[in-house]
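Undergrad: sequence? don't have it. structure:
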């Protein structure tokens, strides 16, 4: 019989990974994500895979974020040479993200080994290298939405728009099980239908088994218009108080949303700041990919941009300044007021945002805006949870800046949107909740039972079920 193994993003948000095995012996991996957050979770990235990479026939990727793709270079380092299927836009974004991730792995290992050498300890190896990432990228096979494709003997996939980031997909999988076809649907990360630029997630109705993400399974996001007005008020307040505004943001997805909204404020004459800095080489390159695939934007947003004669989101915000080099980034530190600084990483676990913390986080006139989810164990989560001081670049820094969280900017569906999406399936297929912290899953499980009379399962790590 066909089997499904739950290997990652089980009772936690990151590390998405599921293995499908058909009766005919086909083995297909669905996502191959990096675990992020607490140190013990990140340590799991170094453990051997729960399967032999050489035994896989294909890998299928839902979208480009590292918690869904970040272990692909490790898979390639382990000898995997089969195809990696993703949408066309995801294939391009993966190049950005995996090469950047490999660079970080190498740099972190080099930095750590300097400290270890002084203490007489043996050096460590990076999780993977740039060469491993390049090997994984050679295996990409782009597919378009709505096009069925056999990825292994008796296993056919079709991608549908998930509305989460550019290229994100709901993955529909048909597995031939002798004379029966078993029908699995993986939601991937479902988009928030209030998000700009992206289309709403596609609805499906047929499945035997559904895997449903539950990142925000316990609540709905604020109304999008309220969140936009809250951001506008924060920017006005920061302008009056004479401080900078820091926005830690994921380079792919959230940054493009922010540029769109700031551009709207600018076009409406409601942006008091003199400069917006995009201090993220990856986000700058991601903007170029978004521009190339602008035909995948929601029609209404394409029309708004076209009315101003622009196709590129960044042209909608003329005061945007991109700072690709370290020298450009360091020059921002001389600016004490009137700037909006967008930089990675989105959860403040590294990247240029931590350098801007060093110069701004301790200043009460500055504002720090979190536009998205902060995983447990990250620096961003510590600040959101009220830490009065944090360790940044080996220094203890006071948290005096004014902290704001804008849940309405989430690129994930809230509880009502999850219920609406899964409610389109006929006859209540077997339902498993994935990609969420346990308490969020339990809240969604309860809502499904109360509102849809549907019993959802919360799998255990490593659990295996028959399809």
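TA: Ah, there it is. Everything numeric in this text was worked out from a predicted model, so none of it was measured.
Undergrad: Could you use CA atoms for every contact and neighbour count after this?
TA: Will do.
Undergrad: Could you count how many residues lie near residue 223?
TA: Residue 223 has 12 neighbours, counted by other CA atoms under 10 Å.
Undergrad: Might you report the residue contacts of it?
TA: Residues near residue 223 by CA atoms under 8 Å, 6 or more residues apart in numbering: 194, 408.
Undergrad: mind listing the strands for the stretch 51-200 of the chain?
TA: With strands called from DSSP state E, counting those that start in this stretch, the stretch 51-200 of the chain shows them at 58-60, 84-87, 140-143, 149-152, 155-161, 169-177, 180-186.
Undergrad: out of those, deepest packed?
TA: Highest mean neighbour count of those: strand 84-87, a mean of 26 (counted as mean count of other CA atoms under 10 Å).
Undergrad: Name the residues that touch that one?
TA: Contact partners of strand 84-87, identified using CA under 8 Å, 6+ apart, comprise 58-63, 139-145, 151, 159, 167-169.
Undergrad: same check, this time on stretch 123-140
TA: 45-46, 72-77, 81-86, 91, 94-95, 98-99, 102-103, 105-106, 108-109, 112-113, 116-117.
Undergrad: re the thing from before, a markdown table for the strands of the stretch 51-200 of the chain, including distance to residue 286?
TA: What follows is those, written out as a markdown table (distance: least, CA to CA, whole Å):
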| stretch | distance to residue 286 |
| --- | --- |
| strand 58-60 | 22 |
| strand 84-87 | 16 |
| strand 140-143 | 18 |
| strand 149-152 | 27 |
| strand 155-161 | 19 |
| strand 169-177 | 18 |
| strand 180-186 | 25 |
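Undergrad: next, the one to line up against it:
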């Protein structure tokens, strides 16, 4: 067995379930511990036995709060892990929100499953984890800041760098030692785009022996950001838009906050004063409060726009913004027939309050739906993007008369050009293993990297059973 090695346990040929087991001598640590997301068939894999003993882990190092990177932390704690979970301070704050929400969903799913099992005479099954399991995991978090070395033991230390993906997202730089051999490993986590809203650009220029690099959009670039802003401006300024309401399905962490920021910055240019703007998602509201708390992580433009008291400044810039916490406040929106912009979860229209708004409004020809994020196959959001004449909500087929806009350019992930730019800034041209990407994206990026950097060793995680360092 190699003394320093990495075994890839998740995000292999897919973009969920990030989980990589790093072994240094007798010590084992995990880089990320994410949920596998997608179809029922995909998600059932979360219940499969782990290929290692959680109690044997020394520590977990978390790149960011998204559930496909953090969502199995309560499960692994329940199964015996009791070491430290190292995470950026903002990541810890977001995880407290997201893991609780995930636990409630796990419990709700188990209740639905068990009702079906009871009718078949089958015994009940427990949820993957519950809120008590989340509460048991929280004391294990060890919040850290960027650029500060953290010593796990005499053989492993690391520090975080800003990945620019969501608030608190991290590139992990690890220094590993075993019997006089020192290796430097970079784990990219998820990288954000250059010149995106609110957050700083991803840091780079590191010296390393090897890079574990995400490849979500390795085969394409996003639409130009300026073109995206122009498209949003045209939607909000059109005469037809004022005749009805606008629904924006949005992911609660990252996308919702970007939209509010863009609304605040471009309120006058987009003539938003004539609208009532609703953020209708308790989770997005909580995440927004975390974003406002950690304003020191903003880029220069966002700091100039929102100042040192961003919560107060946001209210000044968007006096027509309302946070809808209660179900009653959410239901009241459906009594408004025109002049409302409704930002609601979930981002792919698979759950949450946006489904109720679609049920009330998508059959009206005065409604507009603005899609601002990725929509997976089989979701109601994807049906809207594909131009389907009906969508199914709670088993009911509902006619789509609304005008649907698909807006590119707001992705929180780096596109192909930005991924290449990030790697290009590493002077030592370290070998690369690609993770967190589907097969086409990875193969395209691998070919592009070999073309741009002749002689570069670049492989996909699926091709590497055990990476020896």
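TA: Arrived safely. In this text, all values refer to a predicted model and were calculated from it rather than measured experimentally.
Undergrad: Return the subset of the contacts of stretch 123-140 of the first structure lying in helices.
TA: Those of the contacts of stretch 123-140 of the first structure mapping onto helices are 72-77, 91, 94-95, 98-99, 102-103, 105-106, 108-109, 112-113, 116-117, per DSSP state H.
Undergrad: what's around the closest residue to residue 53 of the first structure other than its chain neighbours, how many residues?
TA: Leaving aside its chain neighbours, residue 53 of the first structure sits nearest to residue 80 (5.3 Å; criterion: CA to CA, 6 or more residues apart in numbering). Residue 80 of the first structure has 23 neighbours, counted by other CA under 10 Å.
Undergrad: Residue 80 of the first structure contacts residue 56, doesn't it?
TA: Yes: when contacts are counted by CA atoms under 8 Å, residue 80 of the first structure is listed as touching residue 56 (7.4 Å).
Undergrad: ok, residue 247 of the first structure - contacts?
TA: Contact partners of residue 247 of the first structure, counting by CA under 8 Å, 6+ apart, are 340, 341, 342, 343, 368, 369, 370, 371.
Undergrad: mind listing what the fourth one touches?
TA: When the contact criterion is CA under 8 Å, 6+ apart, the partners of residue 343 of the first structure are 246, 247, 248, 249, 250, 251, 278, 279, 280, 351, 352, 353.
Undergrad: Which pair of those residues spans the longest distance?
TA: The distance between the two most remote of the contacts of residue 343 of the first structure (CA to CA) is 14.4 Å, for 246 and 251.
Undergrad: Show me what residue 9 of the first structure lines up with in the second structure.
TA: Alignment note (TM-score structural alignment): residue 9 of the first structure maps to residue 11 of the second structure.
Undergrad: Is that match in contact with residue 436, as I believe?
TA: Yes: between residue 11 of the second structure and residue 436 a contact is recorded at 4.6 Å, counting by CA under 8 Å.
Undergrad: the more surrounded of those two?
TA: residue 436 (29 against 26).
Undergrad: still on that earlier bit, quick one, which of the ones in helices among the contacts of stretch 123-140 of the first structure are buried?
TA: 72-77, 91, 94-95, 98-99, 102-103, 105-106, 109, 113 (16 or more other CA atoms under 10 Å).
Undergrad: Which residue is the nearest non-sequential neighbour of residue 69 of the second structure?
TA: Nearest residue to residue 69 of the second structure, sequence neighbours excluded (CA to CA, 6+ apart): residue 34, at 3.6 Å.
Undergrad: Can you classify that neighbour by secondary structure?
TA: Per DSSP: H, G, I helix; E, B strand; the rest coil, the secondary structure class of residue 34 of the second structure is coil.
Undergrad: residue contacts, it?
TA: Residue 34 of the second structure makes contact with 10, 16, 17, 18, 19, 67, 68, 69, 70, 71, 72, 73, according to CA under 8 Å, 6+ apart.
Undergrad: State the distance from it to residue 291 of the second structure.
TA: When distance is defined by CA to CA, to the nearest Å, residue 34 of the second structure is 22 Å away from residue 291 of the second structure.
Undergrad: Same check on residue 104 of the second structure?
TA: The spacing between residue 104 of the second structure and residue 291 of the second structure, counted by CA to CA, is 23 Å.
Undergrad: before we move on, what about residue 57 of the second structure?
TA: Distance, residue 57 of the second structure to residue 291 of the second structure, by CA to CA: 31 Å.
Undergrad: So the two - more neighbours on which side?
TA: Ranked by neighbour count (other CA under 10 Å), residue 57 of the second structure and residue 291 place residue 291 first, with 25 against 21.
Undergrad: pretty sure that one is touching residue 198, no?
TA: No: Residue 291 of the second structure is beyond contact range of residue 198, at 9.5 Å (criterion: CA under 8 Å).
Undergrad: show me where the first structure has helices.
TA: With DSSP H as the criterion, the first structure has helices at 39-43, 66-69, 72-77, 88-118, 130-137, 224-241, 254-267, 281-292, 299-307, 326-332, 353-360, 379-384, 415-422, 438-452.
Undergrad: ok so, going back, pull out the buried residues from the contacts of residue 34 of the second structure.
TA: Among the contacts of residue 34 of the second structure, those classed as buried by neighbour count (16+ other CA under 10 Å) are 10, 16, 17, 18, 19, 67, 68, 69, 70, 71, 72, 73.
Undergrad: before we move on, back to that, next, show the common contact partners of residue 11 and residue 436 of the second structure.
TA: residue 18.
Undergrad: Could you report the separation of the residue of the second structure positioned farthest from its centre from residue 115 of the second structure?
TA: No residue in the second structure sits farther from the centre than residue 121, which is 38.7 Å out by CA atoms, centre = their mean. Relative to residue 115 of the second structure, residue 121 of the second structure is positioned 10 Å away (CA to CA).
Undergrad: Could you do residue 138 of the second structure as well?
TA: In terms of CA to CA, residue 138 of the second structure sits 31 Å off from residue 115 of the second structure.
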